[in-house]
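Q: predicted coordinates and the sequence they were generated for:
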Amino acid sequence: MAGAKAHSTPRSPGCSAAGSTTTGRRLTGPAGLWFMPMTATASDDEAVTALALSAAKGNGRALEAFIKATQQDVWRFVAYLSDVGSADDLTQETFLRAIGAIPRFSARSSARTWLLAIARHVVADHIRHVRSRPRTTRGARPEHLIDGDRHARGFEDLVEVTTMIADLTTDQREALLLTQLLGLSYADAAAVCGCPVGTIRSRVARARDALLADAEPDDLTG
């Protein structure tokens, strides 16, 4: 596994995904607010898990392929859950931890679920670390997007989404991101968050209600 390098993770892949040809799930709101799930299929998850199991046995090429297959999911998750300015570093840290832990991966859950759980812990550690310092933002606020991303297809929708979800609670935001943005099942999202499936359903419902409530004033005023 020495051949796989976490620093090979591309920088800021998340914004380009806004223009991907996936099936969007629309929430009523200004400028047409869309969540673009990654529409991973069961066969995709099985293939990624197979790569992780092979990497666990020391296959360096499998590890590199595993990182390539999952890096976009990780970047998008940490960017929306924390902030875009920290997303590259948090993605890097997630894969460093995953590389250290992958020899113990035994597929009790899918590799994607396992990796996103690591990413969630990385974000939690990051938030605890910076909480004592003055902060001017919550979540992935648009002003933290790098200049190159401002020209990406779908930037306006990205700004819309990041602004609105930043005002959700952390629990609501991560449940919504896992199920609506990354396309995880409620069961897999519950495994990532370490809570019952019913709790995830409740958090997603409350997040949707909050987003719709935020959108209504703009719809009424035009």
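A: That came in fine, so what should we check first?
Q: hey, let's count contacts and neighbours off CA atoms from now on
A: Will do.
Q: for the protein, longest helix please?
A: Longest helix in the chain by number of residues (criterion: DSSP state H): helix 197-221.
Q: may I see the buried residues of that one?
A: For helix 197-221, the neighbour count (16 or more other C-alpha atoms under 10 Å) marks 197, 199-201, 203-204, 206-208, 210-211, 215 as buried.
Q: could you do stretch 131-139 as well?
A: 138-139.
Q: what residues does it touch?
A: 79-83, 162, 165-167 (C-alpha atoms under 8 Å, 6 or more residues apart in numbering).
Q: ends of it, what's the gap?
A: Stretch 131-139 has an end-to-end distance of 13 Å (C-alpha to C-alpha, to the nearest Å).
Q: which secondary structure elements does the longest helix of the chain contact?
A: Judged by 3 or more C-alpha pairs under 8 Å, 6 or more residues apart in numbering; DSSP states H and E, helix 197-221 is in contact with strand 25-27, helix 155-165, helix 170-176, helix 186-193.
Q: and here is the other one:
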Amino acid sequence: MTIPALPTSRHEGDKAGALDESITAWALAARGGDTDAVERFVRALHRDVQRYVAHLCADPQAVDDLAQDTFLRALGSLHRFEGRSSARAWLLSIARRAVIDSYRYAAGRPRLSDVPDWQLAVELAQPQNLPGFDDGIALVDLLASLPDERRDAFVLTQLVGLPYAEAAEVSKCPVGTIRSRVARARATLMALLDDAGTSHALEAVGEDEPAVVAA
């Protein structure tokens, strides 16, 4: 059975880079009070933020609130954004902080359930046409088998689409570490897909970045 691979062509990479430049330009214009730029900035990154917080969050019902919190924080901090990194990486760093803060807040409150359901949130947030999605092999189930740090690196680079350097900035680790984590995550996913007879699904993933498998 055929499973569509994630797009990794040079043309797709160029389009993604151009979009990131536009989004960063909108963020800088929004900082100057351009309301149209604010709307474009939010609209362009809303789905990425939802997908990322769904991946990090244990409560699928909190995803929309966390995404809203992320944008409120970002819009309140735009005056400090100078465009030294892409607006996407900057915003996802804020999203990570919003999720961490929500965990800290929840830690001091009674919990009604200890069953994490981030898997459902990711499945609801992920786009169509990802490996396995259309053929009954849920990507979220495969991702759940990965260690947290490798899953995070894979989601940032292969699903959200951040360059490795910007994923390293979001994760606050060296870029070589991100490459290593993605390579190891990809190897694990390939093995799982191979067991299902569909290992070709991830063959193109990550080809634009060298795989550095370090200890």
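A: Received the coordinates, thanks. Treat the numbers as computed from the prediction; the structure is a model and nothing was measured.
Q: kindly reformat the contacts of stretch 131-139 of structure 1 as JSON lines containing distance to residue 59 of structure 1.
A: Below are the contacts of stretch 131-139 of structure 1 laid out as JSON lines (distance: C-alpha to C-alpha, whole Å):
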{"residue": "79", "distance to residue 59 of structure 1": "29"}
{"residue": "80", "distance to residue 59 of structure 1": "32"}
{"residue": "81", "distance to residue 59 of structure 1": "31"}
{"residue": "82", "distance to residue 59 of structure 1": "32"}
{"residue": "83", "distance to residue 59 of structure 1": "33"}
{"residue": "162", "distance to residue 59 of structure 1": "38"}
{"residue": "165", "distance to residue 59 of structure 1": "39"}
{"residue": "166", "distance to residue 59 of structure 1": "39"}
{"residue": "167", "distance to residue 59 of structure 1": "42"}
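Q: now the residues you listed as CSV including neighbour count and distance to residue 124 of structure 1?
A: Converted to CSV, the contacts of stretch 131-139 of structure 1 look like this (neighbours: other C-alpha atoms under 10 Å; distance: C-alpha to C-alpha, whole Å):
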residue, neighbour count, distance to residue 124 of structure 1
79, 26, 13
80, 25, 13
81, 26, 9
82, 25, 9
83, 24, 12
162, 20, 19
165, 25, 17
166, 19, 16
167, 16, 17
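Q: which one in structure 1 is aligned with residue 68 of structure 2?
A: The alignment partner of residue 68 of structure 2 in structure 1, by TM-score structural alignment, is residue 92.
Q: burial count for that match?
A: Residue 92 of structure 1 has 23 neighbours, counted by other C-alpha atoms under 10 Å.
Q: ok, the contacts of stretch 131-139 of structure 1 vs residue 192 of structure 1, which is closest?
A: Checking the contacts of stretch 131-139 of structure 1 against residue 192 of structure 1 by C-alpha to C-alpha gives residue 81 as the nearest, at 13.6 Å.
Q: I'd say the closest one and residue 175 touch.
A: No. In this structure residue 81 of structure 1 lies outside contact range of residue 175 using C-alpha atoms under 8 Å: 10.1 Å.
Q: wait, which of the helices and strands packed on helix 197-221 of structure 1 is closest to residue 62 of structure 1?
A: Closest among those, using C-alpha to C-alpha: helix 186-193, at 22.9 Å.
Q: show me what that closest one is packed against.
A: If contacts are counted by 3+ C-alpha pairs under 8 Å, 6+ apart, helix 186-193 of structure 1 sits against helix 111-130, helix 197-221.
Q: in a markdown table, list those helices along with distance to residue 99 of structure 1.
A: Shown next, in a markdown table, are these (distance: least, C-alpha to C-alpha, whole Å):
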| stretch | distance to residue 99 of structure 1 |
| --- | --- |
| helix 111-130 | 10 |
| helix 197-221 | 28 |
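Q: nearest to residue 51 of structure 1 among the ones you listed would be which one?
A: That would be helix 111-130 among these, by C-alpha to C-alpha, at 8.6 Å.
Q: tell me the helices and strands packed up against the closest one.
A: Looks like helix 111-130 of structure 1 contacts helix 42-56, helix 60-81, helix 84-101, helix 186-193 (3+ C-alpha pairs under 8 Å, 6+ apart).
Q: distance to residue 136 of structure 1 added to the ones you listed, as a markdown table?
A: Shown next, in a markdown table, are those (distance: least, C-alpha to C-alpha, whole Å):
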| stretch | distance to residue 136 of structure 1 |
| --- | --- |
| helix 42-56 | 37 |
| helix 60-81 | 15 |
| helix 84-101 | 13 |
| helix 186-193 | 26 |
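Q: right, and those helices - which one's nearest residue 107 of structure 1?
A: helix 42-56 (6.9 Å).
Q: rewinding a little: what's the closest of the buried residues of helix 197-221 of structure 1 to residue 188 of structure 1?
A: residue 197 (8.5 Å).
Q: over in structure 2, tell me which residue corresponds to that closest one.
A: Matched by TM-score structural alignment, residue 197 of structure 1 corresponds to residue 175 in structure 2.
Q: ok, now which ones touch that match?
A: By C-alpha under 8 Å, 6+ apart, the neighbours of residue 175 of structure 2 are 164-165, 167-168.
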